[in-house]
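Chemist: next comes the sequence, and after it the predicted model I'd like to discuss.
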Amino acid sequence: MTEALVLDADAVLWSAERTALAGRHLLLLLHGYGADEHDLYPLRAYLPDDFVVASLAAPLVPPWPAPGRSWYPIDGLDGRDPSHVTRAAQAVLEWVDAHAGGAASVGLLGFSQGGAVSLQAMRLDAERFAYAVNLSGYATPGELPGDAALAERRPAVFWGRGTNDDVIPGFLVAHTTQWLPEHVELSGRVYQGLTHSVSEVELADVRGFLEKQLEELRSDSAG
């Protein structure tokens, strides 16, 4: 049996003291391949102030000479194996169980690998996460037991990608284009000329998406 992954709780960057999490909306940041918990953390300046932001560190070290961390391997015979994405997503769920108690809601914002893991985590537990932002990522092929529950709940997902992104294989983009509308309430945009990266225009769209999610969460709470 493959050993379970465990996220390093000491490597998480928090925008507020964890003691201030109770009753507040938590947004998890999941970086891409070869980055670490510091990579997406500066994005909090572009996000609504209402969130407590926690930037997680992926559990694996990619093969030398790649820097940083990775959520799952992309090289070798088992590169992009869906089971590895699921294993990483399960580690995120276990981290949430251990460290996000008391949060009014938990959302996900992932880039590239982090985007794929974010969607996979929602598929594992459709009730756990309020929404997800998938930047330059994709939906992992294959079926999971929780897909039917996800399609019934249809949480909000923002998917942003660039026309000049040459990192994510075309077949994964095509799969995601078909899969997402069947399982979630999809919004997003394809950004002309954008490579495998994030632009300020995209971040403005993300902020608008997150503000809408906050409004709906508050409305549900008040109702």
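Modeler: Sure, I can see it.
Chemist: okay, CA-based contacts and neighbour counts for the rest of this
Modeler: Will do.
Chemist: if I look at residue 41, how far off is residue 117?
Modeler: 17 Å (Cα to Cα, to the nearest Å).
Chemist: more neighbours, the two?
Modeler: For the pair residue 41 and residue 117, the greater number of neighbours falls to residue 117 (34 against 21), based on other Cα atoms under 10 Å.
Chemist: quick one: the strands in the chain?
Modeler: 13-14, 25-30, 51-56, 105-111, 131-135, 156-162, 185-191 (DSSP state E).
Chemist: contact partners for the nearest residue to residue 29 once chain neighbours are set aside?
Modeler: Among residues not flanking residue 29 along the chain, residue 55 sits closest, at 4.5 Å (Cα to Cα, 6 or more residues apart in numbering). Counting by Cα atoms under 8 Å, 6 or more residues apart in numbering, residue 55 touches 12-14, 28-31, 37-38, 40-41.
Chemist: now for those, which pair is the farthest apart?
Modeler: Spanning the widest gap among the contacts of residue 55 are 14 and 31, at 14.4 Å by Cα to Cα.
Chemist: try it against this one:
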Amino acid sequence: MPEPLALDAAAVLWSHTPTDLAGRHLIVLLHGYGSDERDLFGLTAYLPAEFVVASVAAPLAPPWPMPGRSWYPIEGLDGRDPSHVTAAGEALIAWVDAHAAPAASVGLLGFSQGAAVSLQALRLQPERFAYAVNLSGYATPGALPRDAELAEVRPPVFWGRGTRDDVIPSPLVEHTVEWLPAHTDLSGRVYPGLTHSVSEAELDDVRAFLDKQLEGFASGAD
């Protein structure tokens, strides 16, 4: 089993002062391999203003000379050990428990590795997270103890990916195509010509997805 991981509480970018979190809806951004907390923070301008945004840094440093941070090691195209993805998901949950307890809801938005960790955290604690946004990521193969519970809860998940994304191996994409609809309330889109990246059209769809979550929060409070 991998060593327990911990996120650096000082390496977090917030859209609002964390003391303003009480009763508000939080969305946590998880960057991809070789990046850091600054990478996705620029998306804040595209997200509904009602959200507090926290962009966290992954706990590991990838092998030199790769810059930035990583959520779990990658050894070759198929070298993604599920136990390491789970360890990263557990570290994310620990950070949320320590720093986001006052939030009215917590949602996750991840890119690539960060998307895989977002889905893994959702599987570990289906009741803890309101939704997940999976950008150019995948669902990790292998069973987890609460997968059946997740399939009953069926939290909303948006999955966006490009037709020219050659970073995520095809078997992982094929697994995700089958796994997500069986366990979540899935929406999303495949973007023609998009590589392993995020497009304006995708951000428009993410915004619409998040607006829908806000509408659900509001109706649930009535």
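Modeler: Received, thanks. Just so you know, these numbers come straight off a predicted model, no measurement behind them.
Chemist: superposing both, give me the TM-score.
Modeler: Superposed pair, TM-score by TM-score structural alignment, normalised by the length of the second structure: 0.98. Supporting alignment: 222 aligned residues with a Cα RMSD of 1.2 Å.
Chemist: quick revisit: the more surrounded of residue 14 and residue 31 of the first structure?
Modeler: Using other Cα under 10 Å as the criterion, residue 14 of the first structure and residue 31 rank with residue 31 on top: 30 against 14.
Chemist: buried residues in the helix ranked longest in the second structure?
Modeler: Taking DSSP state H as the criterion, the second structure has its longest helix at helix 200-221. Across helix 200-221 of the second structure, burial judged by 16 or more other Cα atoms under 10 Å covers 202-203, 205-206, 209-210, 213-214.
Chemist: returning to what we had before: out of the strands of the first structure, which gets nearest to residue 77 of the first structure?
Modeler: strand 105-111 (23.7 Å).
Chemist: and the helices in the first structure?
Modeler: Under DSSP H, the first structure gives helices at 82-99, 113-124, 147-153, 170-183, 200-222.
Chemist: flag every buried residue along the third one.
Modeler: Spelled out, that is helix 147-153 of the first structure. Applying 16+ other Cα under 10 Å to helix 147-153 of the first structure flags 147, 149-151 as buried.
Chemist: what about residue 144 of the first structure, distance to residue 151 of the first structure?
Modeler: 12 Å.
Chemist: you'd agree residue 72 of the first structure is up against residue 86?
Modeler: No. Using Cα atoms under 8 Å, residue 72 of the first structure makes no contact with residue 86, being 9.2 Å away.
Chemist: the nearest residue to residue 207 of the second structure once chain neighbours are set aside: neighbour count?
Modeler: Distances taken as Cα to Cα, 6+ apart place residue 47 nearest to residue 207 of the second structure, at 5.8 Å, with adjacent residues excluded. Neighbourhood size, residue 47 of the second structure [other Cα under 10 Å]: 19.
Chemist: next one: the nearest residue to residue 167 of the second structure once chain neighbours are set aside from residue 32 of the second structure, what distance?
Modeler: Distances taken as Cα to Cα, 6+ apart place residue 196 nearest to residue 167 of the second structure, at 6.5 Å, with adjacent residues excluded. To residue 32 of the second structure, residue 196 of the second structure is 10 Å away according to Cα to Cα.
Chemist: and for residue 73 of the second structure?
Modeler: Counting by Cα to Cα, the gap from residue 73 of the second structure to residue 32 of the second structure is 12 Å.
Chemist: if we can go back for a sec, residue in the first structure paired with the residue nearest to residue 207 of the second structure?
Modeler: Aligned by TM-score structural alignment, residue 47 of the second structure pairs with residue 47 of the first structure.
Chemist: then residue 20 of the second structure?
Modeler: By TM-score structural alignment, residue 20 of the second structure lines up with residue 20.
Chemist: just give me the neighbour total for the alignment partner in the first structure of the residue nearest to residue 167 of the second structure.
Modeler: Under the alignment by TM-score structural alignment, residue 196 of the second structure pairs with residue 196 in the first structure. Neighbour count of residue 196 of the first structure, defined by other Cα under 10 Å: 18.
Chemist: do residue 159 of the first structure as well
Modeler: 22.
Chemist: correct me if wrong: it contacts residue 188.
Modeler: Yes. Here residue 159 of the first structure reaches residue 188: they are 4.7 Å apart, a contact under Cα under 8 Å.
Chemist: so what sits against both of those two?
Modeler: By Cα under 8 Å, 6+ apart, no residue touches both residue 159 of the first structure and residue 188.
Chemist: neighbouring contacts of the longest helix of the second structure?
Modeler: By Cα under 8 Å, 6+ apart, helix 200-221 of the second structure touches 46-48, 133, 158, 160, 188-189, 191.
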